[in-house]
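K.L.:
got a structure for you, letters missing:
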């Protein structure tokens, strides 16, 4: 089977010859940029440079599927009006303003949402990737999730306080953002995505209690899953042990977890619910600041613990050594040769 068949069969719960290996979050790694000649900030805005860097992950890191929609998780927030911080080769775009910090009275989904920000460039990037890899590799889109987008629009500190003091306003923001999220995800499927990832760092247990997550986040993601045209993968940063069941209950096809999470336990829970697990080789201590041997051994451990897709635990830091990143593919290949 080719790489696309392997990935989709694994996602659908069918038998495969080996575990797919890649990244289901951002991988704007400087070493890859320099090798393929597509460097940020151009690779954040130019469709050809975006596609070249996406394919660089395959050519130089050994990944088996490719990412569309740039190298940060700000596109929906940008389209709703957030200003972005300057991107550099080793720094992705960040949120620089919160347009609804003073009032959410005028918050509504822009009618021209998909003509704003970088969505026209993403449309062209999808076309380039489809022309190059359509029958050979899976393509995925990614953006921030609804709660993280809402926090970007209002300001994270205020939005978190609202979950206690103004919960109705949190839900009001999420009801608007949710509609934009559905439109964006279906845009990705319409232009060639095989699956989509939403990253929800702001709704992780480090910032939000499981009770609040169940009240505010779970219903929104559940509704999004019901209204989109393809499979969704949910990534949440930090130790998500306390909300794994709720993440799976949303109906997502997969969950992406960090190294702090008990992978073996998570796989056991997810498999009973028909959900696949992506992860969870550490990004900071291992891929960024560790040794190649540490990255290799952690990859083997993830395979031993049953990961369905061998990936980094989160977005791969720009200055991560390429040799460390390459250990995921090397470990996977060695693991199945021995088997």
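P.N.:
Cool, got the structure. Just so it is clear, the structure is predicted and the values come from calculations on it, not from any experiment.
K.L.:
Please count neighbours and contacts with C-alpha atoms only from this point.
P.N.:
Will do.
K.L.:
what comes into contact with the host helix or strand of residue 53?
P.N.:
In this structure, residue 53 is located in helix 47-61 according to DSSP states H and E. Contacts to helix 47-61, defined as C-alpha atoms under 8 Å, 6 or more residues apart in numbering, come from residues 27-28, 32-33, 35-39, 42-44, 63-70, 121-122, 124-126, 128-129, 322, 325-326, 329.
K.L.:
for comparison:
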């Protein structure tokens, strides 16, 4: 379903009641009866999972799976799979400048990327009442998986040229991947760039933001939104992050989201930031209601605030906790 995403965002911001936008997809395995392992390998099952979530919960947008191993695996990284947990990259692929130079940029379709595009193509025809956002990893976060996160942090100081070689190749691939999602029918992308939250203001300016901006400039338009997600300690980085000029920013629970709301222009949606592990996964319905209502009371005075989760909600999160979140959002707006 085609949406004018610029108009959609403007109407969302101006509306007095707002549907929540948690990063919610993996818990759908509990509704479909499939394992995480089965779903991450099969685009059709991904579409079925997203549709099941959309049918059960009144979300503002449908998010695809936040699986940050997909793109690194397409480059050749080893990945660990398990039945009920999100896959993870297990080892670095690039260790020095020679390996960085030799690293080949894959085509879309390598590894599981073809299945992810297939899933978005299917689900875009199944979910037509709200935008569908395809998930991709951010360039620095991808480079960190290819080089190892500890190593890349050292290399930003000691071997910045190697980091830049890998970032160029990562960004080249991510632009192609985002374009494939756009052609498949997605209404936008959610770029997950959590590793950039570890950088200083000077380093994010060099090693993340310019590359994220390049992706947005390559694919973003009135009909295709770019949401930027960073669940790191972003408060010192907000002046830089706002330069991405994303249509929406998803802020993690490591920070007070009000700091982001003060820094990010009001024409961009700011969503977050109920703790996905501590509250959604391991909390109680009562705790969920309390925290949701408190955050709404505090931040709904900002027109561009949309309540959501601080990051991807884990697969085995109790569905009653998720329902309590949506019930609390409904309770708040109906009581206004």
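P.N.:
Arrived safely. Treat the numbers as computed from the prediction; the structure is a model and nothing was measured.
K.L.:
Just give the TM-score of the two.
P.N.:
The TM-score (TM-score structural alignment, normalised by the length of structure 2) is 0.89; 326 aligned residues with a C-alpha RMSD of 2.3 Å.
K.L.:
quick revisit: how about the helix holding residue 53 of structure 1, which residues are buried there?
P.N.:
Using 16 or more other C-alpha atoms under 10 Å as the test for burial, helix 47-61 of structure 1 gives 47-58, 60-61.
K.L.:
Mind reading off the mean deviation between it and structure 2?
P.N.:
Helix 47-61 of structure 1, aligned to structure 2 and superposed, deviates on average by 2.0 Å (mean C-alpha distance after the TM-score superposition for structure 1).
K.L.:
Which residue in structure 2 aligns with residue 171 of structure 1?
P.N.:
Aligned counterpart of residue 171 of structure 1 in structure 2: residue 164 (TM-score structural alignment).
K.L.:
List the residues that contact its match.
P.N.:
Counting by C-alpha under 8 Å, 6+ apart, residue 164 of structure 2 touches residue 207.
K.L.:
Kindly provide the distance from it to residue 136 of structure 2.
P.N.:
19 Å (C-alpha to C-alpha, to the nearest Å).
K.L.:
swap in residue 60 of structure 2?
P.N.:
19 Å.
K.L.:
which one of these two has more residues nearby?
P.N.:
residue 136 (26 against 19; other C-alpha atoms under 10 Å).
K.L.:
host element of the nearest residue to that one once chain neighbours are set aside?
P.N.:
Spatial nearest neighbour of residue 136 of structure 2, chain neighbours left out: residue 191 (5.1 Å); criterion: C-alpha to C-alpha, 6 or more residues apart in numbering. Here residue 191 of structure 2 is covered by strand 188-192, with elements defined by DSSP H and E.
K.L.:
what helices or strands is that strand leaning on?
P.N.:
Secondary-structure packing of strand 188-192 of structure 2 (3 or more C-alpha pairs under 8 Å, 6 or more residues apart in numbering; DSSP states H and E): strand 132-137, helix 160-184, strand 225-230.
K.L.:
between those, which one is nearest to residue 245 of structure 2?
P.N.:
strand 225-230 (8.9 Å; C-alpha to C-alpha).
K.L.:
Next, the mean deviation of that closest one compared to structure 1.
P.N.:
Looks like 1.3 Å for strand 225-230 of structure 2 (mean C-alpha distance after the TM-score superposition for structure 1).
K.L.:
Show me what that strand packs onto, helices and strands only.
P.N.:
Taking 3+ C-alpha pairs under 8 Å, 6+ apart as the contact cut, strand 225-230 of structure 2 packs with strand 188-192, strand 248-251.
K.L.:
In the helix or strand following the first one, which of the residues would be classed as buried?
P.N.:
Meaning strand 188-192 of structure 2. The first helix or strand that comes after strand 188-192 of structure 2 along the chain, using DSSP H and E, is helix 201-207. Going by neighbour count (16+ other C-alpha under 10 Å), the buried part of helix 201-207 of structure 2 is 201, 203, 204, 205, 207.
K.L.:
Map the third one onto structure 1.
P.N.:
By that I understand residue 204 of structure 2. In structure 1, the residue paired with residue 204 of structure 2 is residue 213, using TM-score structural alignment.
K.L.:
For the match of residue 171 of structure 1, give its distance to residue 213 of structure 2.
P.N.:
15 Å.
K.L.:
Also residue 126 of structure 2?
P.N.:
30 Å.
K.L.:
Now do the same for residue 334 of structure 1: its match in structure 2.
P.N.:
Aligned counterpart of residue 334 of structure 1 in structure 2: residue 331 (TM-score structural alignment).
K.L.:
so how many other residues sit close to its match?
P.N.:
Around residue 331 of structure 2 there are 13 residues (other C-alpha under 10 Å).
K.L.:
who touches the closest residue in space to residue 171 of structure 2 that isn't next to it in sequence in this structure?
P.N.:
Closest residue to residue 171 of structure 2 apart from its sequence neighbours, by C-alpha to C-alpha, 6+ apart: residue 139 at 5.7 Å. Going by C-alpha under 8 Å, 6+ apart, residue 139 of structure 2 touches 167, 170, 171, 174, 193, 208, 211, 212.
K.L.:
Need the counterpart of residue 139 of structure 2 in structure 1.
P.N.:
Counting by TM-score structural alignment, residue 139 of structure 2 lines up with residue 146 in structure 1.
K.L.:
Tell me who's in contact with residue 260 of structure 2.
P.N.:
Per C-alpha under 8 Å, 6+ apart, neighbours of residue 260 of structure 2: 235, 238, 251, 270.
K.L.:
10 Å instead, please
P.N.:
For residue 260 of structure 2, the contacting residues are 234-235, 237-239, 241-242, 249-251, 270-271, 305, by C-alpha atoms under 10 Å, 6 or more residues apart in numbering.
K.L.:
what does residue 291 of structure 1 give?
P.N.:
With C-alpha under 10 Å, 6+ apart, residue 291 of structure 1 has these contacts: 285, 321, 323, 324, 327.
K.L.:
Out of those, which comes closest to residue 92 of structure 1?
P.N.:
Proximity to residue 92 of structure 1 was ranked across the contacts of residue 291 of structure 1 by C-alpha to C-alpha; first place goes to residue 321, at 17.1 Å.
K.L.:
what lines up against the closest one once you look at structure 2?
P.N.:
Under TM-score structural alignment, residue 321 of structure 1 pairs with residue 318 in structure 2.
K.L.:
neighbours of its match, just the number please.
P.N.:
Residue 318 of structure 2 has 17 neighbours, counted by other C-alpha under 10 Å.
K.L.:
show me what contacts it?
P.N.:
Listed by C-alpha under 10 Å, 6+ apart, the contact set of residue 318 of structure 2 reads 27, 30, 280, 281, 282, 283, 284, 285.
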